[in-house]
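Participant: from the sequence below, what's the structure:
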Amino acid sequence: MTEISDWLLFEMRDRQFAVEAQVVKEILWLLPLTPTTMGGTGFFATFPLRGEIVPVFDPFFYWGTKPSPYESSYQLLLLNSGTAIPIAKVSEVISWENPKRKSDSDSSGVWEERVWKNKVVTLLDVDHFHPGGRKNFDLTEDGSEEEDGDPEPEKSWDEFFIKGEERSKLAWFEETYGQIEDDEVSELEFRAISYSDSVTPVDHGGLEPISIVKVADESYGISLDSVLEFSDPSHLTPVPGMSPVLKGCMNLRGEVLPVLGLDEILGNQIKRPFGFGKVVIIKSETSQFGLLVDELVDVVYKKEDEKRTPPLGTKDYGGVLESSYRHGDGFINLLSIPTILKKIKQELS
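Facilitator: So this is what the prediction gives:
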């Protein structure tokens, strides 16, 4: 007997796609995204939603096509798996005959194509799009799926890491989400506030989100609770005659913020061309300012009860390193924002 189910039709890059409606948990407007190098192919960003961190997956990135800029009018298709897909818009929901499911785990994640209202619609197998790739399935006599062999533990997006894809992930983020204008970003931030206020946030289970930045080939951590957003140094205006630690000022939605060089704060004397690096906008109880770093590396989540003092032998930098987490084969040292702010005020007074 032919099975019929509801399918959600939506548009991406002027092409029509469809997924089973039952796999869609929610449809959101585009929210502020944070780059990540974690997850398998196609995963490139995350965003917080009601106490949870949602990984963002772009099928076109997975398929190896060239990136194209997102717009503030885009939506996020939040799936039951906990993954979100950026889409241009939802078209409609229709009832369709279920396709014959593929058992090839190396496929592109496409079941088949159909024609609807004179347009070709590509049916996506969203189970295929998880960090480790779709599991192998055999088809039984009645057409249902049966897992081939003993099941292996499925890795989540933050447990799976493909070495060598870090730059492509960050480049995809910059060329898609990073092209959104500042005034549109403020609109996205307003949406994020309304979503976070809609329900009581869920406990993170003792995990602290940390943004990892790189300066002079050394990596440091900044608590994401202290980060307002990331920006481009092209918006910087130099201030002649000031301390070398002040790299310039930038206008952030009508507010002029000082931008400080993390290199100089850490005592480095490396000269870099103007416009090099990235700016991390820091928020504190009393003020906001920017930190100029060489590179944004990742956002990771660490168990707060595993926080410790920096390892013996770590250079002190005047107390700007407040604590440390084990990360990979070594440690990631967290910057003390209050100490940095105090040092900056003394330096510029």
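Participant: going by C-alpha atoms from here, please, whenever you check contacts or count neighbours.
Facilitator: OK.
Participant: buried stuff in stretch 274-281?
Facilitator: 277-281 (16 or more other CA atoms under 10 Å).
Participant: what distance do you get for residue 286 to residue 222?
Facilitator: 18 Å (CA to CA, to the nearest Å).
Participant: what do you get for residue 12?
Facilitator: Applying CA to CA to residue 12 and residue 222 gives a distance of 35 Å.
Participant: same thing with residue 139?
Facilitator: Distance of residue 139 to residue 222, given as CA to CA: 49 Å.
Participant: which one's more surrounded, the two?
Facilitator: Shown here are residue 139 and residue 222; by other CA atoms under 10 Å, residue 222 has more neighbours (21 against 15).
Participant: tell me the helix or strand right after the helix or strand where that one lies.
Facilitator: Using DSSP states H and E, residue 222 sits in strand 218-223. As assigned by DSSP H and E, the chain's next helix or strand after strand 218-223 is strand 227-231.
Participant: quick one: that next one to chain centroid distance?
Facilitator: Between the centre of strand 227-231 and the centre of its chain there are 13 Å (CA atoms, centre = their mean, to the nearest Å).
Participant: now for that strand, which elements pack on it?
Facilitator: Helices and strands touching strand 227-231, by 3 or more CA pairs under 8 Å, 6 or more residues apart in numbering; DSSP states H and E, are strand 278-283.
Participant: now the angle between strand 227-231 and whichever helix in the chain runs longest, please.
Facilitator: For the chain, the longest helix by residue count, based on DSSP state H, is helix 182-198. Helix 182-198 runs at 150 degrees relative to strand 227-231, counting by axes from the mean of the first three to the mean of the last three CA atoms, to 10 degrees.
Participant: following helix 182-198, which helix or strand comes up?
Facilitator: Sequence order places strand 207-215 as the next helix or strand after helix 182-198, per DSSP H and E.
Participant: list the buried residues of that next one.
Facilitator: 208-215.
Participant: what's the closest of these to residue 91?
Facilitator: Relative to residue 91, the closest of these is residue 209; by CA to CA it sits at 35.6 Å.
Participant: tell me how far stretch 233-241 is from the chain's mean position?
Facilitator: Worked out by CA atoms, centre = their mean, stretch 233-241 lies 28 Å from the chain centre.
Participant: start to end distance for that stretch?
Facilitator: Taking CA to CA, stretch 233-241 runs 19 Å from one end to the other.
Participant: what does that stretch contact?
Facilitator: For stretch 233-241, contacts defined as CA atoms under 8 Å, 6 or more residues apart in numbering pick out 246-251, 259, 275-279, 292.
Participant: sequence B follows; please return its structure for comparison with A:
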Amino acid sequence: MNPLKVIVFQINAEEYAINVNHVYSIEKVQAITRVPGVSAFIKGVVNLRGVVIPVIDLKERFGLGSTLSDDQTRLLIVSWNDLELALVVEAANDVIDIQEDNIEPTPDTVGEIHEGFLQGIVKLENRLFTMLHLEKVLNIMDKHEISHT
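Facilitator: Got it, this is the predicted structure:
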């Protein structure tokens, strides 16, 4: 079985991961231009190498407050339904390989984040992190709202 390559990142000191196939790059946070009339978790847009990209604060998307930007804060540039989006995370820690059989079902008591967002829990040596189902995290947003930011 081929390993699954994931990017591990932090929100509220917890580790999460998404499949690296969704991620084009990891960037330092830059100036974000606010866009009026959009959901609070859409922080605005950035100009990344000549491309205007909407910025989504994952922490705020999950209802956990806003991400405070510091030297560790990163933008994960991802592709979703033919759109490029930037996801604000508190830190991007690692790119690692996991075996799919290391992904366990999400427990019935999932805590703070809506269980539909979660693909499963990964136990890897002394680490435990949550695999996000990126499509579900982003799919419930209004694509029209994002594409017009």
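Participant: quick revisit: the longest helix of the first structure: which residues count as buried?
Facilitator: Applying 16+ other CA under 10 Å to helix 182-198 of the first structure flags 185, 188-189, 191-192, 195 as buried.
Participant: can you add distance to residue 25 of the first structure and give those back as JSON lines?
Facilitator: As requested, the buried residues of helix 182-198 of the first structure are arranged in JSON lines below (distance: CA to CA, whole Å):
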{"residue": "185", "distance to residue 25 of the first structure": "25"}
{"residue": "188", "distance to residue 25 of the first structure": "20"}
{"residue": "189", "distance to residue 25 of the first structure": "22"}
{"residue": "191", "distance to residue 25 of the first structure": "18"}
{"residue": "192", "distance to residue 25 of the first structure": "18"}
{"residue": "195", "distance to residue 25 of the first structure": "15"}
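Participant: and residue 74 of the second structure, what is it in contact with?
Facilitator: If a contact means CA under 8 Å, 6+ apart, then residue 74 of the second structure has 26-29, 88-92 as its contacts.
Participant: most surrounded residue in those?
Facilitator: Neighbour counts for those, by other CA under 10 Å, peak at residue 88, which reaches 30 neighbours.
Participant: quick one: map that residue onto the first structure.
Facilitator: For residue 88 of the second structure, the aligned position in the first structure is residue 292, judged by TM-score structural alignment.
Participant: and that match, helix, strand or coil?
Facilitator: Per DSSP: H, G, I helix; E, B strand; the rest coil, the secondary structure class of residue 292 of the first structure is strand.
Participant: what sits against it?
Facilitator: Neighbours of residue 292 of the first structure in contact, by CA under 8 Å, 6+ apart: 233, 247, 259-263, 277-280.
Participant: what segments of the stretch 1-150 of the first structure are strands?
Facilitator: Along the stretch 1-150 of the first structure, the segments classed as strands by DSSP state E, counting those that start in this stretch run 4-12, 15-20, 24-29, 34-35, 43-49, 52-57, 75-79, 84-87, 89-97, 110-116, 119-124, 137-139, 145-147.
Participant: can you put those strands in JSON lines and add distance to residue 320 of the first structure?
Facilitator: Output for those, formatted as JSON lines (distance: least, CA to CA, whole Å):
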{"stretch": "strand 4-12", "distance to residue 320 of the first structure": "45"}
{"stretch": "strand 15-20", "distance to residue 320 of the first structure": "49"}
{"stretch": "strand 24-29", "distance to residue 320 of the first structure": "38"}
{"stretch": "strand 34-35", "distance to residue 320 of the first structure": "25"}
{"stretch": "strand 43-49", "distance to residue 320 of the first structure": "27"}
{"stretch": "strand 52-57", "distance to residue 320 of the first structure": "28"}
{"stretch": "strand 75-79", "distance to residue 320 of the first structure": "38"}
{"stretch": "strand 84-87", "distance to residue 320 of the first structure": "36"}
{"stretch": "strand 89-97", "distance to residue 320 of the first structure": "46"}
{"stretch": "strand 110-116", "distance to residue 320 of the first structure": "50"}
{"stretch": "strand 119-124", "distance to residue 320 of the first structure": "49"}
{"stretch": "strand 137-139", "distance to residue 320 of the first structure": "53"}
{"stretch": "strand 145-147", "distance to residue 320 of the first structure": "53"}
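Participant: quick one: which of those strands is nearest residue 271 of the first structure?
Facilitator: Nearest to residue 271 of the first structure among the strands of the stretch 1-150 of the first structure is strand 34-35 (26.4 Å), distances taken as CA to CA.
Participant: out of the buried residues of helix 182-198 of the first structure, the closest to residue 319 of the first structure would be?
Facilitator: residue 189 (32.7 Å).
Participant: tell me who's in contact with the residue most central in space within the second structure.
Facilitator: Residue closest to the average C-alpha location in the second structure (CA atoms, centre = their mean): residue 87, at 5.1 Å. Contacts here follow CA under 8 Å, 6+ apart; on that basis residue 87 of the second structure touches 55-58, 75-78.
Participant: over to residue 284 of the first structure?
Facilitator: Counting by CA under 8 Å, 6+ apart, residue 284 of the first structure touches 226, 337-338.
Participant: let's see it at 10 Å
Facilitator: 225-228, 337-338, 341 (CA atoms under 10 Å, 6 or more residues apart in numbering).
Participant: for the closest residue to residue 209 of the first structure other than its chain neighbours, what are its contacts?
Facilitator: With sequence-adjacent residues excluded and distances taken as CA to CA, 6 or more residues apart in numbering, residue 209 of the first structure is closest to residue 301, at 4.5 Å. Residue 301 of the first structure makes contacts with 53, 158, 204, 206-211, 223-224, as judged by CA under 10 Å, 6+ apart.
Participant: the strands in the second structure, which residues?
Facilitator: Using DSSP state E, the strands assigned to the second structure run over residues 4-11, 14-19, 23-28, 42-48, 51-57, 74-80, 83-89, 91-98, 103-104, 118-124, 127-132.
Participant: can I get these in CSV with distance to residue 147 of the second structure?
Facilitator: Output for those, formatted as CSV (distance: least, CA to CA, whole Å):
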stretch, distance to residue 147 of the second structure
strand 4-11, 25
strand 14-19, 22
strand 23-28, 18
strand 42-48, 11
strand 51-57, 8
strand 74-80, 11
strand 83-89, 7
strand 91-98, 26
strand 103-104, 33
strand 118-124, 25
strand 127-132, 22
